[in-house]
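Enquirer: missing the sequence, but the structure's below:
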């Protein structure tokens, strides 16, 4: 694991709309607050499920705007569920194009901490950890916190 570079003082949280990512968002906010760092909530979108490479229209595709809008809604709804009207100070949102694990590993290069839910909304129910969380744990450039439980009395859940 590489040491975060100067200017990387932020907490990054992956948000996919699942209950686990909402818990991760709350936990990330608690850590960001305790460390006095900004919090970046990131959602990713991709066209990979819509087209085979040979079918991608030249110059883009008509669904791009709808996919970006949907990703934005996912983050905003998660923030609403997690905090209501009392959003954390320093909270920023970002919608990124690409495979989620790759984007989050890249974001970890300039982060102090990466926080993720233990699995997302589209995984297999029996898995202990999802593929995105597992990939980030294996490849991130900063410490990774994988959240399973709800916050207890405003504090991160204990292992």
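Expert: Looks like it arrived, so ask away. Remember, it's a predicted structure, so these values are computed and weren't measured experimentally.
Enquirer: Could you use CA atoms for every contact and neighbour count after this?
Expert: Noted.
Enquirer: Report the contact partners of residue 15.
Expert: Residues near residue 15 by Cα atoms under 8 Å, 6 or more residues apart in numbering: 21, 22, 24, 25, 41, 42, 43, 74, 75, 78, 116.
Enquirer: where's it relative to residue 28, distance?
Expert: The span separating residue 15 from residue 28 equals 11 Å under the rule Cα to Cα, to the nearest Å.
Enquirer: Likewise for residue 41?
Expert: Counting by Cα to Cα - residue 41 and residue 28 are separated by 9 Å.
Enquirer: Return every residue with contacts to both of the two.
Expert: Shared contacts of residue 41 and residue 28, defined by Cα under 8 Å, 6+ apart, are found at 12, 13.
Enquirer: let's bring in a second model and compare:
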């Protein structure tokens, strides 16, 4: 049994189909446990970006917020559940999600394995979360396309 006493179900959202599906699945779990639901997207300032290359109309934080807004809109068709919050947090995804897992009832992430063993492997963030999170972790894969 997961401890949901004011502890949110946290979802890592990176804009991938798997993370949108993770948001949908986490919403169902949060509703079943009457837990708050929180979507988190992380962002970093590019290390190698020279000052003359930066653009005041394009920041990593704004891009992350746009990505998060789009994922939330896609997951909930403009009608997010009650007790829902969406935030962007600076930092590497693995580090941020592991830190946030300390206050979570559950962490939900999309699995995006690569290469020939795509369906058998986790992506690096989901693998690190399953190994090191301070709460239960659910890894959700994107739904398969219907076969013709």
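Expert: Structure's in. What do you need? None of these values were measured; they are calculated from a predicted model.
Enquirer: Can you calculate the TM-score here?
Expert: TM-score for the superposed chains, counting by TM-score structural alignment, normalised by the length of structure 2: 0.82, backed by 137 aligned residues with a Cα RMSD of 2.5 Å.
Enquirer: The contacts of residue 15 of structure 1: which two are farthest apart?
Expert: Within the contacts of residue 15 of structure 1, 74 and 116 form the most distant pair, 15.2 Å apart (Cα to Cα).
Enquirer: Who are the contact partners of the residue mapped onto residue 80 of structure 2 from structure 1?
Expert: Aligned counterpart of residue 80 of structure 2 in structure 1: residue 87 (TM-score structural alignment). Each residue near residue 87 of structure 1 by Cα under 8 Å, 6+ apart is listed here: residue 79.
Enquirer: can you check the one 4 residues further on too?
Expert: Taking Cα under 8 Å, 6+ apart as the criterion, residue 91 of structure 1 is in contact with 38, 39, 40, 41.
Enquirer: Can you show me the strands along structure 1?
Expert: Per DSSP state E, structure 1 carries strands over the ranges 11-14, 39-45, 91-97, 113-117, 144-147.
Enquirer: These: which one's closest to residue 104 of structure 1?
Expert: Minimum separation from residue 104 of structure 1 across those (Cα to Cα) falls at strand 11-14, 7.2 Å.
Enquirer: Specify, as a residue range, where that closest one falls in structure 2.
Expert: Using TM-score structural alignment, the partner range for strand 11-14 of structure 1 is residues 9-12.
Enquirer: Kindly report the same for stretch 36-46 of structure 1.
Expert: Using TM-score structural alignment, stretch 36-46 of structure 1 pairs with 34-44 in structure 2.
Enquirer: that older thread, in JSON lines, list the strands of structure 1 along with distance to residue 131 of structure 1.
Expert: Conversion of these to JSON lines gives the following (distance: least, Cα to Cα, whole Å):
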{"stretch": "strand 11-14", "distance to residue 131 of structure 1": "13"}
{"stretch": "strand 39-45", "distance to residue 131 of structure 1": "15"}
{"stretch": "strand 91-97", "distance to residue 131 of structure 1": "18"}
{"stretch": "strand 113-117", "distance to residue 131 of structure 1": "11"}
{"stretch": "strand 144-147", "distance to residue 131 of structure 1": "12"}
